[in-house]
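>>> I'd like to go over a predicted model; first the sequence, then the structure.
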Amino acid sequence: MLVVNESEAHAGQFSLLRQRRFLPFFLAQFLGAANDNLFKFAFTVLVTYQLQVSWLAPQMAGLVIGALFILPFVLFSAMAGQWADKYDKAFIMRSVKLMEVAIMALAALGFWFSAVPLLLGCVFLMGLHSTFFGPVKYAYLPQHLREHELTGGNGLVEMGTFVAILLGNVVGGLLMGMPEVGGHWVAASCLGVALAGWASARAIPASPSSDPGLRLNWNPVSETWRNLKLAWQYPSVFRSLLGISWMWFFGAVFLAQFPSFARDVLHGNEQVASLLLVVFSVGIAIGSLLCETFSRRHVEIGLVPIGAVGMSVFAFDLYLAASALPPFSGGERFTVSTFVAEHAHWRVMADLALLAFSAGLYSVPMYALIQLRAQPSHRARIIAANNILNALFMIVSSLLAGAMLGAGFSIPEVFGATAVLNVLVVGYVFWLMPEYIVRLVMLFVTRCVYRLRVRGDMHIPTDGAAIVVCNHVSFVDAVILGVISPRPMVFIMDHRIFQNPWLGWFFRLCKAIPIAPQKEDPVAYEQAFVRARQVLVDGDLLCLFPEGGITRDGQMAPFKGGIMKILETHPVPVVPAALHNLWGSFFSRVDGVAMRKPFRRGAFNPVGVVVGEPLPAADVTPEVLQGRVQALLDQPMP
């Protein structure tokens, strides 16, 4: 694996574009996505407007080309996932890009001689090329990026993909529209882009196999089923796969209807259809890029509910805006200049841009979550399962939208129905996986109630069992600590907190472990330790507050010995942490009783967390831990 120095690891997401571990890979995937769309759109224009093919009706051309491109994802994704886990990912990417050069050489002949059967074959082969590149692409990132870089890296990839789709469609249409020589220019461009992609792939650094001993299963049906079962073993990963596949279902409804929406509803020409694609692509690109800013460079799935709500709200408003447009009086269709001159159309474009922006917020954290939590040895196969689900959801999306239109629904009504369906589907996903809502609450508290500052959070391990210990200042300490963790953290908390009407429901949703004093309830006391040990057996993070209660005077109380009881049977690393500037806030006991005076310090008060280096279990005593936490408290607030 590539070694990352500290200055690289702590720079912003755009600094990745200056580093060899990311830039060649980014260029290879960007050029591949651009070439896919340049080729497909130019071919669609050729058979729709320029050639008369008796066995391929113009109105069916887009559907046939799209189906041929998606078919390899269904048939070969399982095999692609196995290869990406078994072999060096850089080698696979170079091989796939060389395959693209050969395909585009055949496509160049097809464009030169207007050979439609040959071009249809190349569509299938380019789908095969993308099928084998997909699992490698998303398995490569966590191998070369750290946890706090994954969101930014995925944001750049998503942004690049949609910009590439946009450029490919625009360039393909412009070149194919050139009289007489359009096909020749498309042929040269496709081959040139493929060669540039192959040259970029040659600079991708080595990415060693994650499971070199894997035995290949050549049966696509059984291997697909096995991949889905692998993903099922990780509930948060599998549900994220379903969430991403739903996003592609949702997006496919809008992308597939842009030409008809522009022509039949907005009464614009083909340039207006291109404008809608530009607006959509720019929106999702901005949303994807801003994920890193909003998440403070962590994998922040609290953004997912925000994105889901935005998708429904703006999709439904798009239905309302399109339904309220004045009837078309006939005559010339809108050009781009006349279209944007109408104020009613600005609402349509704003809805489309904000819908896409929300989809970027929704999808990027989910991709990062899958990469972070999937087992490295199975990561590519799980991503292959995601590609299979994506393809199936997109096929169902096309069939359902087609059935609704055939039943007499208008295009805006299809958009409105999709918005309502989105509420039901994502609501079900969040009900299955309340962690999304938990993280949203944490995000709100640390961005709106407080202004959180963090130092040393890289000391919290991204995998493996560990215990985090911290001073206990307020009722929201768990919320503050939870939001800085790269993965879920299970808290041991005083059982009386669960009786609080403000916070009890939230901590039950977090699956926190209630503990009662041994003298008060010995059964509950022992049960808490049983559950705590199980957290460590599962390889998860456990957090406890060794003081045994929230401070009443702002000073740290002596640490109790409960942690030693856990470490005796499960000797895992212990990570000290210290909370700064929470004493005196609404949630602290500064007045004897907490949560009595709202906004006692106003809003957006700065609070801080300082995390220290992990201690081996053998070096831990309550006194040593208290000294470490006190030393962190003595440091300046971040």
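That came in fine, so what should we check first? Residues are numbered from 1 along each chain as shown.
>>> C-alpha only now, for contacts and for neighbours.
Fine.
>>> Can you list the residue ranges for helices in the stretch 251-400 of the chain?
270-295, 303-323, 336-340, 343-373, 379-406 (DSSP state H, counting those that start in this stretch).
>>> how about those in a markdown table, adding mean neighbour count and distance to Gly173?
Formatted as a markdown table, these follow (neighbours: other C-alpha atoms under 10 Å; distance: least, C-alpha to C-alpha, whole Å):
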| stretch | mean neighbour count | distance to Gly173 |
| --- | --- | --- |
| helix 270-295 | 22 | 10 |
| helix 303-323 | 22 | 26 |
| helix 336-340 | 14 | 16 |
| helix 343-373 | 24 | 22 |
| helix 379-406 | 22 | 23 |
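>>> In addition, the following structure is provided for comparison:
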Amino acid sequence: MTTSIDLMRRRRFAPLFVTQLLNALNDNLYKNAMVLFIVYQLYDSPEMETLISGVATALFVLPFVLFSATAGQLADMRNKTTIIRWIKFAEIIIMSAGALGLAMAARGFEVETLAIPLMFAALFAMGVHSTFFGPIKYAILPQHLEDGEVLAGTGLVEAGTYVAILSGMILSAVLTVDQSTVAVVLIAVVGYAVCRAVPPAPAQTDEVKVDWNPIRASRSLIAFSMGHLELRYSVLAISYFWAIAAILGVQFFPLAKNVLLADKQVAMVMLVAFSAGIAIGSVAINALLKGQISARHSPVSVMVMGALLIAFYFECRMWDLTPQGELFTVSEFLAQPLALLLVATLLLIAVAGGMFVVPLYAFLTTRVDKSEASRSVAANNFISSIFMAVGAGVAGVLGFFGIPLAEQLLLSLALCLVSAHLARKLYAAEQQRVL
């Protein structure tokens, strides 16, 4: 079994890992820096805060729905490394435009007529950029890694993505606007330099014709993913998992403020715990499976995740404290009797989630021909994006109708049961194939 440390020393993996980590870091640094600046420095209204956050999220997710099918085809039919280099070069241009918009807004120059539209245009372009990069970062692994290394590589990519997301969020809160504008361009330039070291990954198929019609290509992509038994169960189980993650993501800040009576820094602590847990679970499952790609632990992992969600629900219900005047700060929150238990439970929820989802990602690239691996990942990105949007929307509707935040956690529990059922189906299909 190849360990994660071994892979990080290999040129056939390390440059790709660093490239995708910088990609996710820049996405989240720019998006959060932009939203925080608009919400906290340009406007002062809860309605505008909600609108800006919603528009930003929608603009970033929309390209995954529109272009995932095309991205998957293109990655399968062309040299993946060449595509990576073009994508990372485009990121320099996109981030330069976004940084210009941020700098203009910070100086009050043509804020609503030019600066804000430029920032949102850059955000949409980064969504397109990530849509075309997403299928490659997983589908390229079977071309560069041995069969016993794919699970370890997939786990590292997943863990790196979460570390980068978290780092981007933290940096966006720490850096000034001017520092952020420099950082996003600098990270883009470094990312392009690093991606030049990714080894070639030529097309594994003789197909050359890409269907540029997004509706027709998406229909074909869904038919492709649903027509393959193991791929179908993998995609659906992953999609339900991301719906759970979207629901929890929507709830972090309001849960911290309205249930735990804590400030936004406490919500950041919760996000740190969740992201760290996903990273830990993503790496740990490789050791547990000893490099074998199998769904045998996935049903148990997601059921453990559900049980921990129940524990987290009761811990929130038992939280019956009133801060002295203002909301709890981090130090005041951590001094409360249930605080460490809450954070530890959230960490373990994410560990179980990482252990559940990583083997399923490995299924996407190893249970189809290498010539179809990118389309397999693209199918998952397309369907998962829809599930995430629906999950976040349902959470918003429940809040609108006054369903308490703690009770909303039970929706995630129901989705855990569905995911466990799909994972059991996947393992049964896996066993049938082996026999």
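Thanks, I have the structure now. Given the structure is predicted, the values throughout are model-derived calculations rather than measurements.
>>> TM-score of the superposition?
The TM-score (TM-score structural alignment, normalised by the length of the second structure) is 0.94; 426 aligned residues with a C-alpha RMSD of 1.8 Å.
>>> that older thread, relative to Glu149 of the first structure, which of the helices of the stretch 251-400 of the first structure is closest?
helix 270-295 (8.3 Å; C-alpha to C-alpha).
>>> From Asn390 of the first structure, how far off is Met349 of the first structure?
As for Met349 of the first structure, its distance to Asn390 of the first structure is 26 Å (criterion: C-alpha to C-alpha, to the nearest Å).
>>> same thing with Trp246 of the first structure?
Computed as C-alpha to C-alpha, the Trp246 of the first structure to Asn390 of the first structure distance reads 8 Å.
>>> Then Glu342 of the first structure?
37 Å.
>>> swap in Val253 of the first structure?
Val253 of the first structure is 13 Å from Asn390 of the first structure, by C-alpha to C-alpha.
>>> next one: Tyr367 of the first structure
Look at Tyr367 of the first structure and Asn390 of the first structure: by C-alpha to C-alpha, they are 13 Å apart.
>>> Find the residues that touch each one of the two.
Shared contacts of Tyr367 of the first structure and Asn390, defined by C-alpha atoms under 8 Å, 6 or more residues apart in numbering, comprise Ile244.
>>> Identify the residue range in the second structure corresponding to stretch 98-112 of the first structure.
In the comparison with the second structure, stretch 98-112 of the first structure aligns to the range 89-103 (TM-score structural alignment).
>>> which residues are in contact with that stretch?
Here stretch 89-103 of the second structure makes contact (C-alpha under 8 Å, 6+ apart) with 30, 34, 114-123, 125-126, 129, 177-178, 180-182, 184-185, 188-189, 192.
>>> just stretch 419-428 of the first structure next, same as before
Counting by C-alpha under 8 Å, 6+ apart, 243, 246, 250, 308-309, 311-313, 315-316 sit against stretch 419-428 of the first structure.
>>> do that again at 7 Å, thanks
With contact meaning C-alpha atoms under 7 Å, 6 or more residues apart in numbering, stretch 419-428 of the first structure is reached by 308, 312, 315-316.
>>> Pipe those into CSV and attach distance to Phe334 of the first structure per row.
Below are the contacts of stretch 419-428 of the first structure laid out as CSV (distance: C-alpha to C-alpha, whole Å):
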residue, distance to Phe334 of the first structure
Ala308, 32
Ser312, 28
Ala315, 23
Phe316, 24
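>>> what about Pro200 of the second structure, how many neighbours?
When neighbours are defined as other C-alpha atoms under 10 Å, Pro200 of the second structure has 15 of them.
>>> do the same with Tyr192 of the second structure
The number of residues near Tyr192 of the second structure, taken as other C-alpha under 10 Å, comes to 23.
>>> try His10 of the first structure
Residues near His10 of the first structure, counting by other C-alpha under 10 Å: 13.
>>> cool, the one 3 residues further on as well?
Other residues within reach of Gln13 of the first structure by the criterion other C-alpha under 10 Å amount to 22.
>>> aligned partner of it in the second structure?
Taking TM-score structural alignment, Gln13 of the first structure has Ser4 as its aligned residue in the second structure.
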